[in-house]
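> generate a structure from the sequence data that follows.
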Amino acid sequence: MNHAGRTAHRSAKSAARSRPVKAGARIGIAAYGLTHLLVAWIALQIAFGGSGEQADQNGAFQTIGQQPLGRALLWVLVAGFAAVALWRLEQVFWGFSYESDRVTKLRKRVVSGGKAVVFAVLTVLAAGTAVGSGGGGGQQGATAGVLGMPGGQLLVGVVGVGILVAGVVTVVTGVQQRFRRDMSLPSDRHARAVALRTGQVGFAAKGVALGLIGVLVVVAAVRLRPEEASGMDTALRTLAGQPFGPYLLAAVALGLLAYGLFCFFDARYHRV
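The predicted structure is shown next:
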């Protein structure tokens, strides 16, 4: 039994660290950047004239699917996202050997677990769009279901606070350039500077967007109105409705654009 367990352990580790998975992970990170570029473009349209597309991953996938060869590209994204999910799962168990501090290593492994879940969800959403099924309304329905449970209001509120905290941490990650520890940055000074600046601005904007989602989820819990907790699209459209909202939304959109560009650097230079 122990021998079989060790063999399975080595096989799983070998598969997760294989060249195809690593190459697929880089494709997935780049694909993640592409979706953020599309979300940024949709958000800019909302800020200055309106858009019928969703300013979130679903809207990005639908935009891709409408293009020539869009279905084929979506399946490439599915493969890339799945590879990132597998790679992140590998990091949970065996990753970050370059970190000497045990607390830092544990924290990064926990974050990788969360990112594995995110990319698994993206895999499902992209695949659903590729086969023609819609992806809207999932979060709202889930929130409504949880709010209807005993203690559900408190649970949704806690989740909202958690998302808000994640947004703050993401902003801090950008401002302090914490992301650079997981990258082997290029020696070229210009490319290095662009990677760092797009990372700083991009992480800060993404953190603001996450913070808005967290606030909406908390408000939904307080008011018992799950329709107010509908993710990125609702958060950005809510921002657009505030005083000076279009300009604030445009600033966030440009930040998300920077994050999308950073992902292309990350795809090339991340320690995979």
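
> for the rest of this, base every contact and every neighbour count on C-alpha atoms.
Fine.

> which residues of the stretch 151-272 of the chain fall in helices?
For the stretch 151-272 of the chain, the helices defined by DSSP state H, counting those that start in this stretch occupy 152-175, 189-223, 232-240, 245-269.

> of those, which is nearest Ala47?
helix 245-269 (4.4 Å; C-alpha to C-alpha).

> dump the helices of the stretch 151-272 of the chain to TSV, plus distance to Val39 and mean neighbour count.
Listed next are those as TSV, based on distance: least, C-alpha to C-alpha, whole Å; neighbours: other C-alpha atoms under 10 Å:
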stretch	distance to Val39	mean neighbour count
helix 152-175	17	19
helix 189-223	11	22
helix 232-240	9	21
helix 245-269	8	23
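
> out of those, which is closest to Gly128?
Using C-alpha to C-alpha, these put helix 232-240 closest to Gly128, at 18.6 Å.

> just to revisit the earlier point, of all the helices of the stretch 151-272 of the chain, which lies closest to Ala25?
That would be helix 245-269 among the helices of the stretch 151-272 of the chain, by C-alpha to C-alpha, at 7.9 Å.

> would you do the same for the sequence below? I want to compare the two.
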Amino acid sequence: MTNAKSAAHVVQDSTVFRTIARIGYVVLGIVHIVIGVLAISITTGGGQNADQGGAMEQIRQAPLGVFVLWIIALGLAALAIWQIAEAVAERDPDSKRKWGHRIKFIGTAVAYIAIAITALVYALGGRSDSSQSTKSFSAQLMSTPGGVALLILVGLIILAVGIAFVVRGFTRAFEKHLDLPAGTARKGIVAFGVVGYVAKGVAVAVTGVLFVVAALTNDPESAGGIDSALHTLAALPFGPLILWIVGGGLIVYGLFCFARARYARM
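Sure, this is the predicted structure:
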């Protein structure tokens, strides 16, 4: 553990590594902006998946797209390592809160690694269908003993993460992790954070609900990722309007990530 903490401090004391990790927030913002645009395109019959895979495909098709994908993979990998270092170096004197923070940091790192791997796959010329992978995972899990209960648990965890995003947005809890400037700039960044966190939370929460529905109806086809969640929102009454709001919110979250790259406490 002492060696792990020493390694974590080396990472945190490295100016170069900190800079690369901040770039991770920038590329995270780019990915969310593209997903937001793809979400809005669903209302007009857009055929691209509105998820990480769809975003990577759009980026790959852009000028210098493959180069950008490599930057995304590198930046998010660095950001994931930074989160792991934060987990190892966590100093909260309260044991329960300390482990709560560590779980959050590790969970965030896993999410960043997953997006980085997707970017790497597309940079190397491959493809990824997250919705189909999710459905296959759900089918395999449901075929195992106790699989239905496990799938419900997965759905409830994802739902809880989505709710946590919404709560973090409304309570502006993200502010304590930022060194924000005073005045109008602060108000603007906070407003972007509130809107962005709530919109992302709604999309993630619906994804969790789809897992629970798939388990309760014994239909793995009901499960899916962010793309399936957004299509579910589109099918609701006033769905296109809801999707415009959520898609716009994801774009705002992406812009918030740009500010986070500059003002995050690292």
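
> quick check: TM-score for this pair?
The TM-score (TM-score structural alignment, normalised by the length of structure 2) is 0.94; 264 aligned residues with a C-alpha RMSD of 1.7 Å.

> in CSV: the helices of the stretch 151-272 of structure 1, plus distance to Ala8 of structure 1.
Formatted as CSV, the helices of the stretch 151-272 of structure 1 follow (distance: least, C-alpha to C-alpha, whole Å):
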stretch, distance to Ala8 of structure 1
helix 152-175, 34
helix 189-223, 38
helix 232-240, 40
helix 245-269, 29
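
> who wins for proximity to Lys115 of structure 1 among the ones you listed?
That would be helix 152-175 among the helices of the stretch 151-272 of structure 1, by C-alpha to C-alpha, at 12.0 Å.

> so the closest one matches what in structure 2?
Using TM-score structural alignment, helix 152-175 of structure 1 corresponds to residues 147-170 of structure 2.

> picking up where we left off before, Met183 of structure 1 is nearest to which of the helices of the stretch 151-272 of structure 1?
helix 245-269 (5.4 Å).

> check the mean deviation of that closest one from structure 2.
Compared with structure 2 after fitting, helix 245-269 of structure 1 deviates on average by 0.8 Å (mean C-alpha distance after the TM-score superposition for structure 1).

> run through who's touching that helix.
25-30, 32-37, 39-41, 43-44, 46-48, 183-186, 195, 198-199, 201-206, 208-209, 236, 239-240 (C-alpha atoms under 8 Å, 6 or more residues apart in numbering).

> do that again at 6 Å, thanks
26, 29-30, 33, 36-37, 40, 43-44, 47, 183-185, 195, 198-199, 201-202, 205, 239-240 (C-alpha atoms under 6 Å, 6 or more residues apart in numbering).

> which one of the helices of the stretch 151-272 of structure 1 lies nearest to Leu106 of structure 1?
Of the helices of the stretch 151-272 of structure 1, nearest to Leu106 of structure 1 by C-alpha to C-alpha is helix 152-175, at 16.1 Å.

> now the closest one, how far from the centre of its chain.
Centre-to-centre, helix 152-175 of structure 1 and its host chain are 14 Å apart (C-alpha atoms, centre = their mean, to the nearest Å).

> next one: stretch 8-28 of structure 1
With C-alpha atoms, centre = their mean, you get 21 Å for stretch 8-28 of structure 1.

> ends of that stretch, how far apart?
26 Å (C-alpha to C-alpha, to the nearest Å).

> nearest approach to Ala60 of structure 1 belongs to which of the helices of the stretch 151-272 of structure 1?
Of all those, helix 232-240 sits nearest to Ala60 of structure 1, with 11.1 Å by C-alpha to C-alpha.

> in structure 2, what residues pair with the closest one?
With TM-score structural alignment as the criterion, helix 232-240 of structure 1 aligns to 226-234.

> give me the contact list for the matching stretch.
Asn49, Ala50, Asp51, Val206, Thr207, Gly239, Pro240, Leu243.

> out of the residues you listed, which comes closest to Leu153 of structure 2?
Out of those, the member with the shortest distance to Leu153 of structure 2 (by C-alpha to C-alpha) is Thr207, at 12.9 Å.

> sorry, back to before: out of the helices of the stretch 151-272 of structure 1, nearest to Trp87 of structure 1?
The nearest among the helices of the stretch 151-272 of structure 1, by C-alpha to C-alpha, is helix 245-269 at 12.9 Å.

> please say which position in structure 1 Ser6 of structure 2 maps to.
That one, Ser6 of structure 2, aligns with Arg10 by TM-score structural alignment.

> secondary structure class for that match?
Classification of Arg10 of structure 1 by DSSP: H, G, I helix; E, B strand; the rest coil places it in helix.
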